[in-house]
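Undergrad: Okay, structure incoming, though there's no sequence with it:
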């Protein structure tokens, strides 16, 4: 039994005449009669009464037609669902990110992806850069956004592309002596209690200070906590210049001199991941971060594991 047999039976029930049903199906009447007879033999029941006044479903035929309609509807839905999945319109995407990425560029990316792919189940998790990298390498995430490139076993099988540059800024309470200044010197910061993120304290900020004042620094989970502790006069907060996007009237931002560039904000994913959902997400990233597309193409072209990857990374 094939789908066409179901369509033939439904057409015959609708038109109650072999000739009219055949015309609606675009076939000749004899093949339709032959196919209906073959269907009845396969079912083992007479599905239609042939009378001088028309062709009408029997009780067995009515039961069969009810199931046939449902079966065809399910087949059509299966076709639609398959197409949506192939286009990345359904499925799941697991994204891990550091808090500062929520200032830029993730709000635009996530918002656009949700609007254009509402059927995709998007799992979002804030993680430190090292934890996000580890989760990506372990297969627990599909995309990781952190500061600096992932490290560890398997990192060579990741594609990592910069999606944002930052330099270091200081944030203080509006009653702090630094408030009102456009900039502050590293030497001045070294004499202040500091508030930093765990990422920063464990890596790139240690090279700035001698002797090291970070051992006594307050460790904050994210940039909003850094700003909040600075507002409370708990110390001078240090973080990326995108912190300036935080809207508070009780804090002041100063550039740090000499200017210190932080590790780039990076987006990573497994090069062997050919998921249409990932391809759709990368397309949205391309649209919201114009500088990313060319870099991404270049990285994929040079990566040996990218051979055979589905070419679904264009702008949609």
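TA: Received it, and whenever you're ready, just let me know what you need. Values in this document were obtained by computation on a predicted structure and should not be read as measured data.

Undergrad: From now on I want contacts and neighbour counts done on CA atoms only, so please keep to that.
TA: Will do.

Undergrad: Tell me the spacing between the residue lying farthest from the centre of the chain and residue 227.
TA: Distance from the C-alpha centroid of the chain, by C-alpha atoms, centre = their mean, peaks at residue 52 (61.9 Å). Distance of residue 52 to residue 227, computed by C-alpha to C-alpha, to the nearest Å: 87 Å.

Undergrad: Tally up the residues packed near residue 30, please.
TA: For residue 30, the neighbour count with other C-alpha atoms under 10 Å is 11.

Undergrad: Which strand or helix spans it?
TA: helix 29-43 (DSSP states H and E).

Undergrad: how far out from the middle of the chain is that helix?
TA: How far helix 29-43 lies from its chain's middle: 49 Å, per C-alpha atoms, centre = their mean, to the nearest Å.

Undergrad: the helices in the stretch 51-200 of the chain, which residues?
TA: Counting by DSSP state H, counting those that start in this stretch, residue ranges of the helices within the stretch 51-200 of the chain are 59-86, 106-116, 129-137, 186-189, 198-202.

Undergrad: alright, now check it against this:
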């Protein structure tokens, strides 16, 4: 039994005449009559009464037609679902990201992607660069956004594309002596209580500060550590010291803080989006398309 047999039976039930039904479905009347007869033999019961006044479903025919309608509807839905999945309109995307990516990059990407792909299930998780890279290599993530390209065993199987650059800036509470300054210099930071990310989370921040302040700078030894950029800003607003955060924090200003440039400048590793090169997921492909649209500088690198 094929889908066309179901359509033939439904057309005959609708038009109640072999000739009209044959015209409606685009075949000659004799083949339609033969197909309906073959269908009845396969079912093992007459599905239609042939009368001088028309062709009408029997009780067996009514039961068969009810199932046939549902079966064809399911087949149509199945084809539609398959097409949507192939276009990346349904499915799942697992994303790991560092917190600072939420300040500028991800609001653009997730907002646009969510509006255009409302049926895709987004599973997002804030992770350090090292942890998101490890999860991507292990197959637990589809996409990772961190500082610098992943390294180590398996990294050769990943594609990594720069999606942003940044630098460190200093954030202080509005009552701090540095509030109002366009920039703070290294000698000023050496005498301050600093608020920075832990070395195991973002080692490049420590490395840059050691180079700027000196290997054994007291400010680094007594620094307060916080893992989240928003926590660093909040502690600075409370007057606990000078927070050192990516410049993208300017995208979410707080009225009780002041942001100054750091001189000399400390550049951060590039913000990098990574994914498995051989991943053929339509959902991933759709998200990468959104990235190209929202980050024109990426261009053909993805």
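TA: Structure received. Please read these numbers as outputs of a predicted model, since none were measured by experiment.

Undergrad: returning to what we had before: dump the helices of the stretch 51-200 of structure 1 to a markdown table, plus distance to residue 19 of structure 1.
TA: A markdown table is the format used below for the helices of the stretch 51-200 of structure 1 (distance: least, C-alpha to C-alpha, whole Å):
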| stretch | distance to residue 19 of structure 1 |
| --- | --- |
| helix 59-86 | 19 |
| helix 106-116 | 46 |
| helix 129-137 | 62 |
| helix 186-189 | 91 |
| helix 198-202 | 76 |
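
Undergrad: Would you tell me which one of these is buried the most?
TA: Among the helices of the stretch 51-200 of structure 1, helix 129-137 has the highest mean neighbour count (mean count of other C-alpha atoms under 10 Å), at a mean of 23.

Undergrad: Next, the buried residues of the helix holding residue 30 of structure 1.
TA: Within helix 29-43 of structure 1, the residues scored as buried using 16 or more other C-alpha atoms under 10 Å are 29, 32-33, 36, 39.

Undergrad: ok, now stretch 95-108 of structure 1?
TA: Per 16+ other C-alpha under 10 Å, stretch 95-108 of structure 1 contains these buried residues: 95-102, 104-106, 108.

Undergrad: now, among those residues, which is nearest to residue 272 of structure 1?
TA: Set against residue 272 of structure 1, the nearest of the buried residues of stretch 95-108 of structure 1 by C-alpha to C-alpha is residue 95 (16.8 Å).

Undergrad: Map residue 234 of structure 1 across to structure 2 for me.
TA: Taking TM-score structural alignment, the alignment pairs residue 234 of structure 1 with residue 240 from structure 2.

Undergrad: ok so that match is a strand residue?
TA: No. Residue 240 of structure 2 is assigned coil when assessed by DSSP: H, G, I helix; E, B strand; the rest coil, not a strand.

Undergrad: Can you give me the neighbour number for the closest residue to it other than its chain neighbours?
TA: Distance criterion C-alpha to C-alpha, 6 or more residues apart in numbering; nearest residue to residue 240 of structure 2, sequence neighbours excluded, is residue 193 at 7.2 Å. Neighbour count for residue 193 of structure 2, taken as other C-alpha under 10 Å: 20.

Undergrad: Verify the contact between residue 193 of structure 2 and residue 222 for me.
TA: Yes. Under the criterion of C-alpha atoms under 8 Å, residue 193 of structure 2 makes contact with residue 222 at 7.2 Å.

Undergrad: Just give me the match in structure 1 for residue 226 of structure 2.
TA: So residue 226 of structure 2 corresponds to residue 220, using TM-score structural alignment.
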